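K.L.:
model this:
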Amino acid sequence: MIHLKDLTLHIYMPRLHDQFRFPPHLAHIRLTWCHMEEDPMPVLEKLLHLKSVQLTSDAFVGRRMVCSKGGFPQLYALKISKESELQEWMVQKGSMPCLRTLTISNCQQLKELPDGLKYITSLKELKIKGMKRGWKEKLILGGKDYYKVRHIPSVQFINCDHD
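P.N.:
Purely as a prediction, here's the structure:
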């Protein structure tokens, strides 16, 4: 088990406790249908070798997620998809310093992108998929949240025209 690098959990798991022991060299994790009630980020961001994280299909059913300063030191890919209850996501300065790709998909309650994205200068690609009308208008040149994404070379909006 100590050599495990990729892990997919498709299991009901309302809490992800610190004492839950992940393999020390885990590089990729995908959490699906876990229905975690507490923010999983404080536990996941301490996994020093993590390179990609996917939270999909109500992996997290809370309303607020926080990525802390110093967290996810090697993470290069993050996908948050179909998290139906997520309303607020905060990213502190110094979190995810190596992040290159970010995908936000079908998170209909999410109000906006985190302000802290402006500090992640390594970010090369942002994909916004299946989000409500208004996201594109806020994030394009001249939009009120453009400052959060202006440093990202590729910002894509896919199927973002519905209410």
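
K.L.:
drop to CA atoms for contacts and neighbour counts, all remaining ones
P.N.:
Noted.

K.L.:
name the element residue 69 belongs to?
P.N.:
Assigned by DSSP states H and E, residue 69 falls within no helix or strand.

K.L.:
er, residue 138 I mean
P.N.:
Element membership for residue 138, per DSSP H and E: helix 135-139.

K.L.:
could you also give me the structure for this next sequence, so I can compare it with the first?
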Amino acid sequence: MTLLKSVNVLWISKLPNLVRVGLAHSKLANDPMQVFQALPSLQDLFLFVTSVVEQLCFGATGFQKLKRLRLIDLIGLKRVKIEDGTLPLLEKLMIGLCPQLEELPSGIRHLSKLTTLTFIDLQEELKLSMIPDQGRNFEIVKHIPYIHFLES
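P.N.:
Presented below is the predicted three-dimensional model:
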């Protein structure tokens, strides 16, 4: 197993046909999304215990074919920023074991193809914020047919 401190943009950009990436136990210090969004064929991205990054940003022009995104055990993650225009084909989003997560991913309301949103060990306050017709975040997730809350 190789521990990565950074993802080399030049190396990864030479893989235009890559459709699936899984990155585990890498302890990245910087947001790797700028690198991964340059992969034009990427459909499935899985980050597991990969980062001490506080924020992941999905830029407006990236991830045009991504269908599945899993962010698991990112202990330092506080925010996920999803810019309008990114992730237009995303169907499944899983976020779990991110104890520092302060808010739902910004821009989640723009993910019109999202059918399944799964959280693992989400803070109770965030769960309650999605209660139908009552929660402060219900309006931004009401278009998602399936929202699951799992406990580890």
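
K.L.:
mind checking the TM-score on these two?
P.N.:
Scored against TM-score structural alignment, normalised by the length of the second structure, the superposed chains reach a TM-score of 0.94; 150 aligned residues with a CA RMSD of 1.3 Å.

K.L.:
quick check: the helix holding residue 138 of the first structure compared with the second structure, mean distance?
P.N.:
Once fitted to the second structure, helix 135-139 of the first structure is off its aligned match by 1.1 Å on average (mean CA distance after the TM-score superposition for the first structure).

K.L.:
buried residues in that helix?
P.N.:
Under the neighbour-count criterion of 16 or more other CA atoms under 10 Å, helix 135-139 of the first structure has 135-136, 138-139 buried.

K.L.:
which residues in the second structure form helices?
P.N.:
Ranges of helices within the second structure are 9-12, 33-36, 124-128, 138-141, based on DSSP state H.

K.L.:
a markdown table for the buried residues of helix 135-139 of the first structure, including distance to residue 119 of the first structure?
P.N.:
Formatted as a markdown table, those follow (distance: CA to CA, whole Å):
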| residue | distance to residue 119 of the first structure |
| --- | --- |
| 135 | 20 |
| 136 | 20 |
| 138 | 18 |
| 139 | 16 |
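
K.L.:
about what we covered before: reformat the helices of the second structure as TSV; add distance to residue 56 of the second structure.
P.N.:
Listed next are the helices of the second structure as TSV, based on distance: least, CA to CA, whole Å:
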stretch	distance to residue 56 of the second structure
helix 9-12	17
helix 33-36	7
helix 124-128	18
helix 138-141	19
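
K.L.:
with respect to residue 45 of the second structure, which of the ones you listed lies nearest?
P.N.:
When these are compared by CA to CA, helix 33-36 sits nearest residue 45 of the second structure, at 8.6 Å.

K.L.:
and the contacts of the closest one?
P.N.:
Applying CA atoms under 8 Å, 6 or more residues apart in numbering, the contact partners of helix 33-36 of the second structure are 7-9, 12-13, 42, 56-59, 63.
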